[in-house]
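Student: what would the 3D arrangement of this be:
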Amino acid sequence: MASKPMTKTQLVAALAEEGDMDKKAAGAALEGLISIITREVSGGGAVTLPGVGKIYCRERPARTVRNPATGEQIQKDADKVVKMTIAKALKDSVNG
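Tutor: Just a heads-up that it's a prediction; the model follows:
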């Protein structure tokens, strides 16, 4: 079984160590990156993180879904969903 996911605190500490900076600067850099990605994707664009993947927004058409509790068919409106395509380099490093 896989280990627990890395927390934000652990990520900031690792980023600070890797980038040879203090934790405050690493936290600000992470918050800035999150802000940029959020702004770009919510505006309909996409962000490519080299070696990691591409984050983008995709529109889903209106469709009929089933309520699992009652079995009733419900019409669901069109909506948007955030997707991520993983980079080949990351896939290869995990599988190789």
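Student: going forward, measure contacts between C-alpha atoms and count neighbours the same way
Tutor: Will do.
Student: quickly note the distance from the spatially closest residue to Lys80 that is not a sequence neighbour to Ser93.
Tutor: Spatial nearest neighbour of Lys80, excluding adjacent residues (Cα to Cα, 6 or more residues apart in numbering): Glu59 at 4.3 Å. The gap separating Glu59 from Ser93 is 31 Å, by Cα to Cα, to the nearest Å.
Student: structure for this one too, so we can compare:
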Amino acid sequence: MTTKTITRANIVATLRHETGLPQTECEELLKSVLDEISDSLIEGETVKISSFGTFAIRQKSQRMGRNPKTLEGFMIAPRRVIAFRPSAKLR
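Tutor: Next up, the predicted model:
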């Protein structure tokens, strides 16, 4: 199975082809959507996109880590991470 990376340029090209809008409008549209998702996640909100999936912020607690080369232990600080759960249609 070959894997392909979808880039912003790919999405803009697809939007342009599907909608017939000018490239600059498609770029602005994509930027607006991504900015809205980012801003919502930064504020701690969950973003649910129907038939696609749900983005949410998860809190990771402090934990022990280990340097595999020296086997020295150290504490990994607590942090926030983005989690994505695909919808049933994507699974």
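Student: any idea what the TM-score is?
Tutor: TM-score of the superposed chains, computed with TM-score structural alignment, normalised by the length of structure 2, equals 0.91; 91 aligned residues with a Cα RMSD of 1.2 Å.
Student: surely the residue nearest to Lys80 of structure 1 forms part of a strand?
Tutor: Yes: assessed by DSSP: H, G, I helix; E, B strand; the rest coil, Glu59 of structure 1 belongs to a strand.
Student: need the counterpart of it in structure 2.
Tutor: Matched by TM-score structural alignment, Glu59 of structure 1 corresponds to Gln59 in structure 2.
Student: do I have it right that that match meets Arg80?
Tutor: Yes: applying Cα atoms under 8 Å, one finds Gln59 of structure 2 in contact with Arg80, separated by 4.6 Å.
Student: ok, now how distant is the residue in structure 2 sticking out farthest from the centre from Met64 of structure 2?
Tutor: Ranked by distance from the centre of structure 2 (Cα atoms, centre = their mean), the top residue is Thr70, with 33.4 Å. In this view, Thr70 of structure 2 and Met64 of structure 2 are 15 Å apart by Cα to Cα.
Student: so the nearest residue to Thr54 of structure 2 once chain neighbours are set aside: helix, strand or coil?
Tutor: In space, and not counting its chain neighbours, Thr54 of structure 2 is closest to Lys48: 4.3 Å by Cα to Cα, 6+ apart. Following three-state DSSP, Lys48 of structure 2 is assigned to strand.
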